[in-house]
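[1] pasting the structure only:
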């Protein structure tokens, strides 16, 4: 439920802070005082589209804030969790509307976009105005209203149907694409298969090209390498003259002989000793390299051919072996999807037909459940309408098979109405008057209030154009809804005001040449005076005060 509402620099409201309670709260006051502006503010907190016109003249921005108790509203907590916002029992929504047209929305301090705010808002607030019966007027939304009537009955079978239909649609789209573009499809498959085969047959290994380039250079320069190694070995180990390593050995012995006489001699001796052993190691490695060297004229050709294979693959599929391998993995996935793991069009067609039969079976079950729900809903609405003095009105849920089934099922659903005996049942949107739509909507709200889960339902002058016993019946229905959800209601009817649990009076005044809205929480005497004014107009008489007291007393006793 909505606990607190704060409005600053919004339209004609400079500053307004108000607390709301559970039950039915009615906002009364003269036309133009700002009652609907307050409802507009609530709607913006629920994700409604803003406008620079809402920003109070002379200010840079309007600030709206609402505090909601969501301790028992699991739908809201689920939405918050999905948005990455930690849910708590008290939910704070803030919205800033700037004169520049920018809007900033925050939920528990976290900035969210307007779509995210709508997701949260639709679990919190349901606003209905005297000219806002879109769900009833739009036959495309009647199916959703029917499902809403008994979600427990229809939810599981609908979910199973939709999952199966999604699988069927995916396969059917694949089949249609295959048939419509079979030539291009086959060409693409052939090309992908050729590329996969070409890359796979190369058996590429990471870093292979670098090793081959290195080996190629060695083979091209074989003679130079061989000559260099031989000359080096001859100098290091020599046959006739004293070798370089022998000479270094002699130096090492001489320095070792004097190393005890000075630290400098000791250091030189050690350095020459290290050089001797290093040259000895190099000599052995040169000898091994010479022994291992063998000219193979065919190897250079093999290396060149392998490098050419890799170069050609790089031209086609990537600048490196890594890129080529990544490309291979990508086209293998695409090829597998296109060929359906080896399925041809006939196999795919059989699968589509099989899945369609599953969809059809589940669709028939879904239709049966909905038809059973429709019978119950028709009876429930007739009972509610009877209490709203539309006892002779017939209400029916009409099912029409769809030409092509979709994600929602096999049937179109439309609400039909027969306001007067002897007339034909006709679409609700075509023949229902404003007053009838208001009462039908209230009937639906009375039925759905237990299941909707929203914390607050707002009625903005839905009782316009009615009076007498119908007005009293509407007041009773609105109050009945408030037993399951907090209700905020704007009304000019004394019957509705008297039926409310709480009453707020909205008035406007001019201060310093500026129009301002003031909101007052009425006590018992204030309610008597306001209801008397609603009964008698400007001139309040003792009779109207007496009538107002009688109305309030009657409602208390009820």
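    It's in. Since we're looking at a predicted model, the values are computed, not measured. Residues are numbered from 1 along each chain as shown.

[2] drop to CA atoms for contacts and neighbour counts, all remaining ones
    Fine.

[3] In the stretch 351-500 of the chain, mark out all the helices, start to finish.
    428-431, 434-452, 468-482, 494-499 (DSSP state H, counting those that start in this stretch).

[4] Show me what counts as buried in the third one.
    By 16 or more other C-alpha atoms under 10 Å, the buried positions in helix 468-482 come out as 470-482.

[5] Likewise for the shortest one?
    Residues 428-429 are the ones in helix 428-431 that count as buried (16+ other C-alpha under 10 Å).

[6] any idea how far that helix is from the chain center?
    The chain centre lies 35 Å from the centre of helix 428-431; the measure is C-alpha atoms, centre = their mean, to the nearest Å.

[7] With the last one instead?
    In this view, helix 494-499 has its centroid 42 Å away from the chain centroid, taken as C-alpha atoms, centre = their mean.

[8] ok, back up a step: among the helices of the stretch 351-500 of the chain, which comes closest to residue 357?
    Nearest to residue 357, of all the helices of the stretch 351-500 of the chain, is helix 434-452, at 33.1 Å by C-alpha to C-alpha.

[9] Could you list the buried residues of that closest one?
    When neighbours are counted by 16+ other C-alpha under 10 Å, the buried residues of helix 434-452 are found to be 434-449, 452.

[10] cool, and stretch 267-282?
    With the criterion 16+ other C-alpha under 10 Å, stretch 267-282 contains buried residues 269-270, 272-273, 275-276, 279-280.

[11] Stretch 186-194 now?
    Along stretch 186-194, these residues count as buried under the neighbour rule (16+ other C-alpha under 10 Å): 189, 192.

[12] For that stretch, give me every contacting residue.
    331-332, 335, 338-339 (C-alpha atoms under 8 Å, 6 or more residues apart in numbering).

[13] Put this next to the first one:
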């Protein structure tokens, strides 16, 4: 439970610490004193949306901090530990510190157990620690989704497990159905794509291009296009290498002559013999080169113009493929390979459609079966919830009121089953039941919501309940009845209530007052208004209740009435305590 809440620079509160504990804690104060800042601080600590406008005027940032005590084996502590939080022992409990800061520019930071953490994680942990209910929740209770959520919470853990199984099957069914629909709707486009691929691959296969063929043909065409200049150059080179003219002998002849001269003198000097051997090697190289150039000339004469024409025709055919499919023949071949794979995939659509249809049918049967289980559980839970909430309404000064929870079958399964949930209220004897959103007043909605929470607390307990002026629009006996039910709820869980009703505040185990202080400058519109938060002792409680009753906290008559309220409330609390001890 919450042990303490500290608030800095939030709204009109500059610095405040709220001591909390088990049982019922009420927060009271004049209108505008800043009572709702307690709820705002809790909302921040629960990871809810932060509004920079809540930062106190002139302050750089606001801070909310809570000390939470939990059983050492509580699952929230395990989740906090996994995020790196420090958890301190506190007697028989473990202590966890939660903080949330909000800058005037709207930036928000959170820490859990002294370690920085995502605000989303703060929200996940907070959902299992505190349930906050305010006037906005009364409005939300009119919505079918909120009514369904309340019924599903009441249905218990077994129902929750079935709902999880249903939602997994439903998501799978929806995805398979989407894929199946997509395949069917796109079948014409896919047939057209397959036909285009078949034509393209037939065209490529007919030409049978080879890797690198376009580059090879380009080189060959360049060669043949310049055949005369190539022939002249080769002929000149061969003449220089192997000329038989006595006056201008060729390289081979000159090399052989040089070798003979060196060899003849080599007998007298080994170095010249070595030169002669090397000259012989040079002669062999020159002779081989001459033969290669001669062969090149012969090839030029054999290829001629006819070969060039053949090459240009082939290049034109390959260029058609390049223009259609890819920048080079190698890339055309790669595209063809991937297209063959794609064609096989397209050819398997019919088989895939049959497989998906079978899978969809099986999943649909599973969804329908699980939806039927949900409907059965909801119908059973709806009868019990209607009965228990109606009993609670009787205790809340609505003796003839009946809450009716209806479960209607929908045409198609949805994300939460195939049920529509409606809560109807018959506030008086003989009154026709009407939907909560149409027939219930604000005061009636307050009591219906409180009755539902009291009932749910028995099956889906949260350590702390916070109510923000849910007694709005209620007075007289109904206000006393609400105080009694809150006191009863506080025997099982921690309850914090922001209230303006003395009949409710009288039942508090702990009474906190928010006091507004305005200086003269503030009253003139130039200064600041601040609020203090104080825990009241018995005498202060009497004066605060007198203020709430008559606006005259020093009035003897008002104080006498306040003392009477406190005495009546104490008698009920004592009886509740004895009943609990008797069990």
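    That came through, no problem. Everything quoted here is computed from the prediction, not taken from an experiment.

[14] Which of the helices or strands spans residue 241 of structure 1?
    Residue 241 of structure 1 belongs to no helix or strand when elements are defined using DSSP states H and E.

[15] Could I get the full set of strands for the stretch 351-500 of structure 1?
    Shown for the stretch 351-500 of structure 1, the strands assigned by DSSP state E, counting those that start in this stretch span residues 394-406, 409-418, 426-427, 456-460, 486-490.

[16] before we move on, the earlier item: CSV for the buried residues of stretch 267-282 of structure 1, including distance to residue 143 of structure 1 and secondary structure?
    What follows is the buried residues of stretch 267-282 of structure 1, written out as CSV (distance: C-alpha to C-alpha, whole Å; DSSP: H, G, I helix; E, B strand; the rest coil):
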residue, distance to residue 143 of structure 1, secondary structure
269, 100, helix
270, 97, helix
272, 97, helix
273, 97, helix
275, 94, helix
276, 96, helix
279, 93, helix
280, 93, helix
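
[17] any idea how far the residue opposite residue 437 of structure 2 in structure 1 once aligned lies from residue 107 of structure 1?
    In structure 1, residue 437 of structure 2 lines up with residue 429, judged by TM-score structural alignment. When distances are taken as C-alpha to C-alpha, to the nearest Å, residue 429 of structure 1 and residue 107 of structure 1 turn out to be 37 Å apart.

[18] In structure 1, what residue corresponds to residue 411 of structure 2?
    Aligned against structure 1 by TM-score structural alignment, residue 411 of structure 2 finds its counterpart in residue 403.

[19] burial measure for its match, as a count.
    A count of neighbours around residue 403 of structure 1, defined by other C-alpha atoms under 10 Å, yields 9.

[20] do the same with residue 253 of structure 1
    For residue 253 of structure 1, the number of neighbouring residues by other C-alpha under 10 Å comes to 15.

[21] residues of the helix or strand containing it that come out buried?
    Assigned by DSSP H and E, residue 253 of structure 1 belongs to helix 244-258. Taking 16+ other C-alpha under 10 Å as the neighbour-count basis, helix 244-258 of structure 1 is seen to contain the buried residues 244-246, 248-249, 252, 255-256.

[22] any chance of the residues you listed in a markdown table, with distance to residue 311 of structure 1 too?
    Conversion of the buried residues of helix 244-258 of structure 1 to a markdown table gives the following (distance: C-alpha to C-alpha, whole Å):
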| residue | distance to residue 311 of structure 1 |
| --- | --- |
| 244 | 46 |
| 245 | 46 |
| 246 | 50 |
| 248 | 49 |
| 249 | 51 |
| 252 | 53 |
| 255 | 58 |
| 256 | 58 |
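
[23] Spatially, what comes nearest to residue 116 of structure 2 if we skip its sequence neighbours?
    residue 110 (5.9 Å; C-alpha to C-alpha, 6 or more residues apart in numbering).

[24] picking that back up, out of the strands of the stretch 351-500 of structure 1, which is closest to residue 116 of structure 1?
    Of all the strands of the stretch 351-500 of structure 1, it is strand 456-460 that lies closest to residue 116 of structure 1, at 18.8 Å by C-alpha to C-alpha.
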